[in-house]
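Enquirer: Okay, sequence plus prediction incoming.
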Amino acid sequence: MVIRQLSETLINQIAAGEVIERPASAAKELIENALDAGATRIEIATSGGGKGLLRVSDNGSGMDAADLELAVKRHCTSKISTTLDDIRTLGFRGEALPSIGSVAKLSISSRRKDSAGGTEIAVAGGKILHLRPSASNPGTIVEVRDLFFATPARLKFLKTEKAEAAAITEVVKRMAIAFPGVRFVLSGTDRSTLEFPATGEDHLARMAQVLGKEFRDNAIELDAEREGIALTGFAGVPTFNRGNSAHQYAFVNGRPVQDKLILSAIRGAYAETIPAGRYPVAVLSLSLDPALVDVNVHPAKSDVRFRDPGLVRGLIVGAVREALARDGSRAATTGADGMLRSFRSGFQPGYQRPAQGAWSAGTSPSRPFQTANGGFGARPQASFDGLSMPAARAEPQAQPWQQSRSAEEPPPRYPLGAARAQIHENYIVAQTDDGLVIVDQHAAHERLVFEAMRKALQSTQLPSQVLLIPEIVDLPEEDCDRLMMHAEGLKGLGLAIERFGPGAIAVRETPAMLGEVDAQGLIRQLADEIAEWDTASGLSAKLEYVAATMACHGSVRSGRRLRPEEMNALLRQMEMTPGSGQCNHGRPTYIELKLSDIERLFGRS
């Protein structure tokens, strides 16, 4: 075979395959150039999902004729000179414009602010068509038509026009979040106009423009620093989550990235607070010395490599968890909105009032309502097993179907209020200063038990209770083998197990804080979960996950009737426990309804 030098056009087309994968890639490169030029207003117009037309206009510094002639040649840039260790701009490779020009019809009109006139250059299929004076406003207009006309095979791999247009929208959103001081306008024949007015230094206002106003009400501010790496941004409360990770935005030195390390750190920070299949909403911005991060990993510049990835991950996980512990227990405002939507005003025509005497107090089969004094002749129940609850302040007891508080008595001052009733033997209704709270007693107690176990794990072995008669659990032999490999770690959690023949496990001790526990169900679930792990790895990395499983099995169950002091003790403990706004599986433990929301239901506001 004969080795030959490739033509410049073919070299550019090969490079375009890496840099310009789809219309959104071209949009990203052109917007980055506009931002690097100092633009404060950027307008993007598309047609045919960006395949037919992509136009980016800005009011940046502009270029003269000599700059334009160099701009469409490979490896010509104004952003770096001799080293890649101090990259402070979005672009730096000098490949975007020549790559676009090699596969599309490209025209650039530009004018410097101090110039009397502008210049236009046109490139098609890698060939310069003309370079001539033009009437231009200060700034630059880049117009790309018939993308991939020179490489028609690439068109077959593009998605529908609607999908490609949506990808461009996502690029604009990410850039808009990163640069709140810039006004972005996205329009075209294939979309409705999208505008993000500049918000100056108010990053949260820009995030609300992109992510919706609900994010402002459900976001927790982040501000942390470790060994010269600063992390800022906002993390959504766990109960404010989405069905995919598209609402997670990460930036490194102002550059939008989609880095696996950062996304993994976000997922780890929200462990045991987000339901399976749901994703948190977060906007994270890392600032560090450019020499500590490599942005030249891929021509698309969306991946980065950190010199100390462990430090970066630890910073993100620690900062987010600290923020969630500080302010993440509150319920998402969307929970109350969903509750309001579920209500229906007025009565149902099919409703029939029961005959006189058909219901007697406390005899309804489902026991739908119980007041906080254990009303309707209810017998007091036992206190919570195993978990010590703080003494609750004595609250005036409401009589059935009567006002629970006198007009002169001040409302409760606790954040979660005072318990007023238990309905369907699972939900606690509490009155707060300005509304009411509905608590899922099982989900709430599950979180309290888990946090108690987690805290105990950090200090000493959990106390256990010896079973008078060991519980024998029949399991497949391979499950028994896996459980016994981790017997020592389980012992630290207060769960003592022994082998009982080839296909059985004997449970001799269970964690004392769980009280009465379904040992059969607990062992079987642990066996299933351990089977999913790498059995060669130690259990130490999984102890918190095991603790969450144990907490679920040892929590107060749905259907248990509680005394008023137990309900109030649960509320007080929730107020003192980090992460009590959601259970170990990420479901909300309570929903808050403001008085103003209740008044809206009755048309009083």
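Expert: In hand now; what should we look at?
Enquirer: CA only for contacts and neighbour counts going forward, please
Expert: Noted.
Enquirer: so where do the strands sit in the stretch 1-150 of the chain?
Expert: 41-47, 53-58, 105-111, 118-124, 127-134, 139-145 (DSSP state E, counting those that start in this stretch).
Enquirer: what's the answer for the stretch 301-450 of the chain, then?
Expert: Using DSSP E, counting those that start in this stretch, the strands of the stretch 301-450 of the chain run over residues 305-306, 369-371, 418-423, 427-432, 435-440.
Enquirer: The last one packs against which elements?
Expert: Here strand 435-440 touches strand 427-432, strand 590-594, helix 595-601, going by 3 or more Cα pairs under 8 Å, 6 or more residues apart in numbering; DSSP states H and E.
Enquirer: repeat that with 7 Å
Expert: Packed against strand 435-440, as judged by 3 or more Cα pairs under 7 Å, 6 or more residues apart in numbering; DSSP states H and E, are the following elements: strand 427-432, strand 590-594.
Enquirer: What residues of it count as buried?
Expert: Neighbour counts over strand 435-440 (16 or more other Cα atoms under 10 Å) mark Gly435, Leu436, Val437, Ile438, Val439, Asp440 as buried.
Enquirer: farthest pair in these?
Expert: Pairwise distances among these were taken by Cα to Cα; the largest, 17.0 Å, belongs to Gly435 and Asp440.
Enquirer: I'd like the distance from stretch 146-163 to the chain centre, please.
Expert: Offset of stretch 146-163 from its chain centre (Cα atoms, centre = their mean, to the nearest Å): 33 Å.
Enquirer: Put this next to the previous one:
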Amino acid sequence: MNIVTPNISTDRPESRPVIRPLDEAAINRIAAGEVVERPASAVKELVENALDAGATRIAVDFADGGKTLIRVTDDGCGMTAADLPLAIARHATSKIDGSDLLNIHSFGFRGEALASLGSVGRLTLTSRAQGHDAAQISVAGGRIGDLRPAALTRGTVVELRDLFYATPARLKFLRTDRAEAQAIAEVIRRLAMAEPHVGFTLTETSNGDSRVIFRADPQSGDFFDALHGRLTGILGADFTQNALRIDIPRDGLHLTGYAALPTYSRGSGAQQFVFVNGRPVLDKLLLGALRVAYFDFLSRDRHPAAVLNLNCDPERVDVNVHPAKAEVRFREPDAARSLIITGLRTALSGAGHRASTTVASETLAAMRPERPVYQMDRPSQATFARAFAFQAPESPPAEPATGFAEAPTARLEERSEARDESHLSHPLGAARAQVHENYIIAQTATGIVIVDQHAAHERLVYERLKRQMADTGITAQALLIPEIIELSATDAARILDAAPTLAEIGLRVEPFGGNAVAVRETPAILGAVNAAALIRDVLDELADAGQSHLIRAKIDAVLSRMACHGSIRSGRQMRAEEMNALLREMEATPHSGQCNHGRPTYVELKLHDIERLFGRR
């Protein structure tokens, strides 16, 4: 039998990709795609450079959503003519020496921004350092122009025109001019919060006309005074009037800023601003910790409002994990997360029964008539007497009819009951009446308070139950037959890593060989639970946030339902001493200003506001 061997040529060249170095222009354009995602990214990089230069005033001008013009002018230290060619070179910077990429004290440090912008747009850099002449250099599409003298008093002016003209495909992915302008404004607002002692001006140019769309003058005083003034200008007086000052140092970390009361909650997370060493970040760990700190006070559709800065040694946080430096990585993430959660909860507890002033404002707005009420000249006392006499009810024929000599008064409390005027000195005042068997009307020294008796007592009972559980611990219920759950290797490792923490709240999980785990105990207060479903829900939360508060939330939900059933019901009539006792307990109990779902338990109306409703002021 003859075997035919195929004739295979061994000298044919193999078909394979060839490795070749990219040219400098392509490298810079790739880098620009990572650093400069949209015009707002360019503004962020340029303004951060100005802040690193020690600027006290920064002006930003843009046109067409930043696509055709971005100009950043600052009064910082400036650069010399010899510095300018280096400033537009890739990976050239004055902020680090390259020996330690963790010890970073500035906003920028990579030396990529100007080189990247010059590779995709037309960049002109003009600067003057003290004691030197001003100079200017240009770069367009990666081509560097000649260095030339210029006229400038101080600081630096960076002008970027025709962004992405060298990579026109990127323009197709930009949004409308209006959307890009809003993104630029948001960048400036965040940086203005980070640096309250620096002045910012944002100007939009359209059809030859210029319009200032944001202005924040430099604030004076210490950090908290300056930040308070800056936040009042940016977020409004409602925020600062209803925000708690946060100043909590612990274990080398320092949390500062302002956090709003739960009753000042928002419908979205638009008023959540987090900074690390003054750097604005959008970090999942920190924003998740903020949400957890409020989860016992707000329903799922409401969001807290806060401006928080976490300061720490730069070597304890890595800011070089994201091209836009929007995310950070902590050496001890649990310590950072714990500080935010416990710090904010402590601050909220210190607020006591306080509710936000916006509750009263919204109440007054709802009570105002749609049509304006005009204040007429006040009638004389004789006119009042005749009017009241005319409106008085007719007396029985056997008795002579009498009119009112003065304006009548009315009280819903019994005349025979002695009034304890000492209650007026308390924040929630003295109970005067109960309306619709659910609302307590109390008189204070400066106005009135309306209390929802059921919501208020529900919160009081809920806080009492939580204190009792904290004192006695969470009782675990042993399962007669442990539930065995098969998981993936990753999920099994994740749930077992969290097992010590879960055991503290009554859920005991143990390894069962391979990728299986055994659930041996569950929190007794939850009753009969589907252990497999519970474990998988906990795993989802661990994967998303790194830590699970699901079981704690379920336990608190049970306590909340118990508090609801054990509290004073709507429709129950209360005696004056019972109403006053409820008011005094509210004043002594933290978080009593909002119910278990974040709604206010009382509304306080000042007398001058009530008088204004009736046109008296």
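Expert: Noted; the coordinates are in hand. This one's a predicted model, so the numbers in the text were calculated from it and none came from an experiment.
Enquirer: before we move on, the earlier item: select, out of the strands of the stretch 1-150 of structure 1, the one closest to Ala325 of structure 1.
Expert: The minimum distance between Ala325 of structure 1 and the strands of the stretch 1-150 of structure 1 falls on strand 41-47, with 39.3 Å, by Cα to Cα.
Enquirer: just checking, what packs against that closest one?
Expert: Here strand 41-47 of structure 1 touches strand 53-58, strand 183-188, going by 3+ Cα pairs under 7 Å, 6+ apart.
Enquirer: Which stretch among the ones you listed is buried most, on average?
Expert: Here the criterion is mean neighbour count by mean count of other Cα atoms under 10 Å, and of these the winner is strand 53-58, at a mean of 24.
Enquirer: Looking at the alignment, what corresponds to Ala270 of structure 2 in structure 1?
Expert: Under the alignment (TM-score structural alignment), Ala270 of structure 2 pairs with Ala246 in structure 1.
Enquirer: again, but for Leu22 of structure 2
Expert: Aligning on TM-score structural alignment places Leu22 of structure 2 opposite Leu6 in structure 1.
Enquirer: on that earlier part again, so for Arg321 of structure 1, which of the strands of the stretch 301-450 of structure 1 sits nearest?
Expert: Closest approach to Arg321 of structure 1 among those is made by strand 305-306 (21.6 Å; Cα to Cα).
Enquirer: that older thread, could the helices and strands packed on strand 435-440 of structure 1 be laid out in CSV, adding distance to Lys159 of structure 1 and mean neighbour count?
Expert: Output for these, formatted as CSV (distance: least, Cα to Cα, whole Å; neighbours: other Cα atoms under 10 Å):
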stretch, distance to Lys159 of structure 1, mean neighbour count
strand 427-432, 48, 23
strand 590-594, 41, 22
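Enquirer: So for Thr140 of structure 1, which of the ones you listed sits nearest?
Expert: Smallest distance to Thr140 of structure 1 across those (Cα to Cα): 51.1 Å, for strand 590-594.
Enquirer: Can you check which part of structure 2 that closest one sits on?
Expert: Going by TM-score structural alignment, strand 590-594 of structure 1 sits over residues 602-606 in structure 2.
Enquirer: and that stretch, how far from the chain's centre?
Expert: Put simply, stretch 602-606 of structure 2 sits 26 Å off its chain's centre (Cα atoms, centre = their mean).
Enquirer: By how much does that stretch deviate from structure 1 on average?
Expert: When structure 1 is overlaid, stretch 602-606 of structure 2 sits 1.1 Å from its aligned residues on average, using mean Cα distance after the TM-score superposition for structure 1.
Enquirer: Can you give the contact residues for that stretch?
Expert: Contacts of stretch 602-606 of structure 2 with the rest of the structure, by Cα atoms under 7 Å, 6 or more residues apart in numbering, involve Val359, Ala360, Thr446, Gly447, Ile448, Val449, Ile450, Val451, Asp452, Gly593.
Enquirer: which residue in structure 1 lines up with the fourth one?
Expert: Gly447 of structure 2 maps onto Gly435 in structure 1, with residues paired by TM-score structural alignment.
Enquirer: before we move on, the earlier item: deepest of the strands of the stretch 1-150 of structure 1, which one?
Expert: When you average the neighbours per residue for each of those (mean count of other Cα under 10 Å), strand 105-111 leads with a mean of 26.
Enquirer: That one aligns to what range in structure 2?
Expert: Using TM-score structural alignment, strand 105-111 of structure 1 corresponds to residues 122-128 of structure 2.
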